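1. what follows is a protein structure lacking sequence information:
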């Protein structure tokens, strides 16, 4: 089941994030580290009503933020759609991998976007996060742009998935 997160979910969310950060580091991705994302990041998502959890048997197995706003640079990205929802901070507990959790979260985000009459779902990932790139491409997200973030050593890759309402 996918539902809006509650304040009581934050400890479980942060446990998943900690495990995912360790896994990303081992794979050579610097996208998530000690600076990002933090509990404050998820508290903000929660306060905006944008943080979702996927759970089974009262265990949170995956998380994502589905936002009406992109990151600050999104206005400068050459997305084809002007009316989109943005998928942020998608994470699946490594213990729950290969069980369709991420796919269900993406499908849920698509349904939310369709309900809001959005034309697309957007997201981004670091260029060294190959697992995320393969995953997004397998779900028909199209490459939009690769851009060097001045505050990071790694470029960001932006994706968009057109939706048909």
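-> Structure's in. What do you need? In this text the structure is predicted, and so the values were computed from the model without any measurement.

2. every contact and neighbour count from this point should use C-alpha atoms.
-> Fine.

3. give the other helices and strands that the one helix or strand residue 20 maps to contacts.
-> When secondary structure is defined using DSSP states H and E, the element that contains residue 20 is helix 10-27. Taking 3 or more CA pairs under 8 Å, 6 or more residues apart in numbering; DSSP states H and E as the contact definition, the neighbouring helices and strands of helix 10-27 are helix 39-47, strand 59-67, strand 84-92.

4. can you list the residues that contact the last one?
-> Strand 84-92 is contacted by residues 16-17, 20, 37, 61-70, 101-102, 109, 113, 118-124 when judged by CA atoms under 8 Å, 6 or more residues apart in numbering.

5. try 7 Å this time
-> Applying CA atoms under 7 Å, 6 or more residues apart in numbering, the external contacts of strand 84-92 come out as 17, 20, 61-70, 101-102, 113, 118-123.

6. what's the answer for the second one, then?
-> Applying CA under 7 Å, 6+ apart, the external contacts of strand 59-67 come out as 12, 45, 50-55, 85-93, 96, 101, 109.

7. can you rerun that using 6 Å?
-> With CA atoms under 6 Å, 6 or more residues apart in numbering as the contact definition, strand 59-67 has outside contacts at 50-55, 85-93.

8. follow-up on the earlier one: switch the helices and strands packed on helix 10-27 over to JSON lines; also include distance to residue 3 and mean neighbour count.
-> Formatted as JSON lines, the entries for the helices and strands packed on helix 10-27 read as follows, by distance: least, CA to CA, whole Å; neighbours: other CA atoms under 10 Å:
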{"stretch": "helix 39-47", "distance to residue 3": "12", "mean neighbour count": "15"}
{"stretch": "strand 59-67", "distance to residue 3": "10", "mean neighbour count": "23"}
{"stretch": "strand 84-92", "distance to residue 3": "14", "mean neighbour count": "23"}
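
9. next up, a structure to set beside the first:
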């Protein structure tokens, strides 16, 4: 992989890519554990989660020269967990929800997660969606830094899979 990531492509994941995506997620799960985070330490996400994402047209990969650098689930429909927030979303209309963001260890330190979110913003606008909502664990410092860097607004807490999560939204121009 080159040092300069200019040819990044965000596209729907193919079911044949599940093993590669699962390897990336396993590395992210291990990194969360090493960071002392409780996020993703209970068997979720797993390979079935990825299969389901792809089957539901939610699974996306960020590639460079056909090498998968990152994975995310992007939902262009309502996220049930976001319907009840302790706090207030910035908008009430349509939005894209982003889940299961993971970056390949081959791409660590290259700003790939930030570039992934910028591509997701562009994809959302292509879908005429002008809001992105995302949640993360309170102890996921790397994701919290990315959301801050990209000017996401903290909106409150949502409850996802039995636990409170920090909820963020960004309005797109």
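-> Perfect, thanks for sending it. All values derive from a computational prediction rather than experimental measurement.

10. the helix holding residue 20 of structure 1 aligns to what range in structure 2?
-> The alignment of helix 10-27 of structure 1 onto structure 2 (TM-score structural alignment) covers residues 18-35.

11. related to what we said a few turns ago, adding distance to residue 142 of structure 1, write the helices and strands packed on helix 10-27 of structure 1 out as JSON lines.
-> As requested, these are arranged in JSON lines below (distance: least, CA to CA, whole Å):
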{"stretch": "helix 39-47", "distance to residue 142 of structure 1": "26"}
{"stretch": "strand 59-67", "distance to residue 142 of structure 1": "18"}
{"stretch": "strand 84-92", "distance to residue 142 of structure 1": "14"}
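
12. out of these, which gets nearest to residue 28 of structure 1?
-> With respect to residue 28 of structure 1, and counting by CA to CA, the nearest of the helices and strands packed on helix 10-27 of structure 1 is strand 84-92 at 16.5 Å.

13. average gap between that closest one and structure 2?
-> Using mean CA distance after the TM-score superposition for structure 1, strand 84-92 of structure 1 ends up 0.7 Å from its aligned counterpart in structure 2, as a mean over the superposed pairs.

14. give me the distance from that strand to the chain's centre.
-> Relative to its chain's centre, strand 84-92 of structure 1 lies at 2 Å (CA atoms, centre = their mean, to the nearest Å).

15. do stretch 162-173 of structure 2 as well
-> Mean C-alpha position of stretch 162-173 of structure 2 versus that of the full chain (CA atoms, centre = their mean) differs by 11 Å.

16. which residues sit against it?
-> Outside stretch 162-173 of structure 2, the residues touching it (CA under 6 Å, 6+ apart) are 130-137, 152-159.

17. same deal with stretch 33-42 of structure 2?
-> 29, 139.

18. buried set for that stretch?
-> Using 16 or more other CA atoms under 10 Å as the burial criterion, the residues of stretch 33-42 of structure 2 that qualify are 37, 39, 40.

19. residue 11 of structure 2 versus the residue nearest in space to the middle of structure 2, what's the distance?
-> Among the residues of structure 2, residue 101 comes closest to the average C-alpha position under CA atoms, centre = their mean, at 3.2 Å. Residue 101 of structure 2 sits 14 Å away from residue 11 of structure 2 when distances are taken as CA to CA, to the nearest Å.

20. check contacts around the residue of structure 1 positioned farthest from its centre.
-> Taking CA atoms, centre = their mean as the measure, the residue most remote from the mean C-alpha position of structure 1 is residue 57, 23.0 Å away. Applying CA under 6 Å, 6+ apart, one finds that residue 57 of structure 1 lies in contact with no residue.

21. give the equivalent position in structure 2 for it.
-> Applying TM-score structural alignment, one finds that residue 57 of structure 1 aligns to residue 65 in structure 2.

22. quick check: its match vs residue 120 of structure 2, distance?
-> To residue 120 of structure 2, residue 65 of structure 2 is 19 Å away according to CA to CA.
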